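Asker: next comes the sequence, and after it the predicted model I'd like to discuss.
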Amino acid sequence: MFKKKEELDYAKVDTIIGKETSFNGQFNGKGILRIDGKIIGEVIQNGDIIVGETGIVEANIKGRHITVSGIVKGNIEASGLLQLLSTAKVYGDIKIYKLSIDDGAIFKGCCEMIREEKTIEKEESKKVV
């Protein structure tokens, strides 16, 4: 599915929001973000995002490859693959390059497929300051 260099390496997670942790506001980061706690607001990650089974995200999410096995209430924009695992519950619109939904996952919203993989950095560099 991914080229060798694009595979997610879960052992190299840069930031973890733990089960007992909650965050309210705009979260910006680089690398791999794993959410096992709760985030309310907005998540913009220049990299990959993993929402664990205990993760609850009430926010719009932007990232490269996004894997969800918890709950997301908000819109998702993935420049690469959006993967909804069997325990995932997503309530919001998605704009993605690739999509994978496992049996048992719940998705309620609209889906827009983008033609080519775009990174957040490329989109940001196109904006005129």
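Answerer: Structure received.
Asker: for the rest of this, base every contact and every neighbour count on C-alpha atoms.
Answerer: Will do.
Asker: the protein: helices as residue ranges?
Answerer: Using DSSP state H, the helices of the chain run over residues 120-126.
Asker: who's in contact with the residue nearest in space to the middle of it?
Answerer: Residue closest to the average C-alpha location in the chain (C-alpha atoms, centre = their mean): residue 66, at 3.5 Å. For residue 66, the contacting residues are 48, 49, 50, 51, 78, 80, 81, 82, 83, by C-alpha atoms under 8 Å, 6 or more residues apart in numbering.
Asker: give me that answer again for 10 Å
Answerer: 8, 32-34, 45, 47-51, 76-84, 96, 99 (C-alpha atoms under 10 Å, 6 or more residues apart in numbering).
Asker: now residue 20
Answerer: Residues near residue 20 by C-alpha under 10 Å, 6+ apart: 36, 37, 38, 54.
Asker: another one to put next to it:
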Amino acid sequence: MNPPENSTVIGKSVVVRGDISGKEDLFLDGDIQGNINLSENRLTLGPDALIVADVTVRDLVVFGKLTGNIYATGRVDLRQSASVIGDITAGRLSIEESAMLKGHVELKAVEAQPTAVSQRTSPVASSKPLVLQPKS
């Protein structure tokens, strides 16, 4: 697997014990223990990655193994070879067949910037909450 273009690379022979933070996209394929904070950037965990960390990112793509909680303002992609043990809080989540996830998922809507159209329209008011129930 080739790292995404314009990403900083930490290779599979690298071992890191401590926190990682930065303001650029990062590709990790090594053995990392600590917290990872790239709140405005994309993190890609390669197929050889062995990560034990809480991760705070904009977007996350996982090919390897991650034990820890994920906080992503954008999208989390768990690819076919991914293994994640921990809770995920994200704007969007994609899980490929054969990926493994053990934890809870909470999807949160990303706050969109108001547009000219949305500023002119009024919200729809409803006096009753929407309740969905399975068919009997």
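Answerer: Sure thing, it's come through. Computed from a predicted structure; not experimentally measured.
Asker: give me the TM-score for this pair.
Answerer: Once superposed, chain against chain, the TM-score is 0.81 (TM-score structural alignment, normalised by the length of the first structure); 109 aligned residues with a C-alpha RMSD of 1.5 Å.
Asker: circling back: any idea how far residue 117 of the second structure is from the residue opposite the residue nearest to the centre of the first structure in the second structure once aligned?
Answerer: Superposed on the second structure with TM-score structural alignment, residue 66 of the first structure falls opposite residue 60. In this view, residue 60 of the second structure and residue 117 of the second structure are 31 Å apart by C-alpha to C-alpha, to the nearest Å.
Asker: and the biggest strand by length in the second structure, what does it pack against?
Answerer: Criterion DSSP state E: the longest strand present in the second structure is strand 36-45. Counting contacts by 3 or more C-alpha pairs under 10 Å, 6 or more residues apart in numbering; DSSP states H and E, strand 36-45 of the second structure is packed against strand 8-10, strand 20-21, strand 26-28, strand 50-52, strand 55-62, strand 70-72, strand 75-78.
Asker: quick one: the ones you listed as CSV, columns for distance to residue 112 of the second structure too.
Answerer: Output for those, formatted as CSV (distance: least, C-alpha to C-alpha, whole Å):
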stretch, distance to residue 112 of the second structure
strand 8-10, 29
strand 20-21, 26
strand 26-28, 26
strand 50-52, 32
strand 55-62, 15
strand 70-72, 15
strand 75-78, 15
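Asker: residue in the first structure matching residue 87 of the second structure?
Answerer: So residue 87 of the second structure corresponds to residue 93, using TM-score structural alignment.
Asker: number of nearby residues for residue 92 of the first structure?
Answerer: The number of residues packed near residue 92 of the first structure is 17, by other C-alpha atoms under 10 Å.
Asker: report the contact partners of it.
Answerer: 59, 60, 72, 73, 74, 75, 76, 107, 108, 109, 110, 111.
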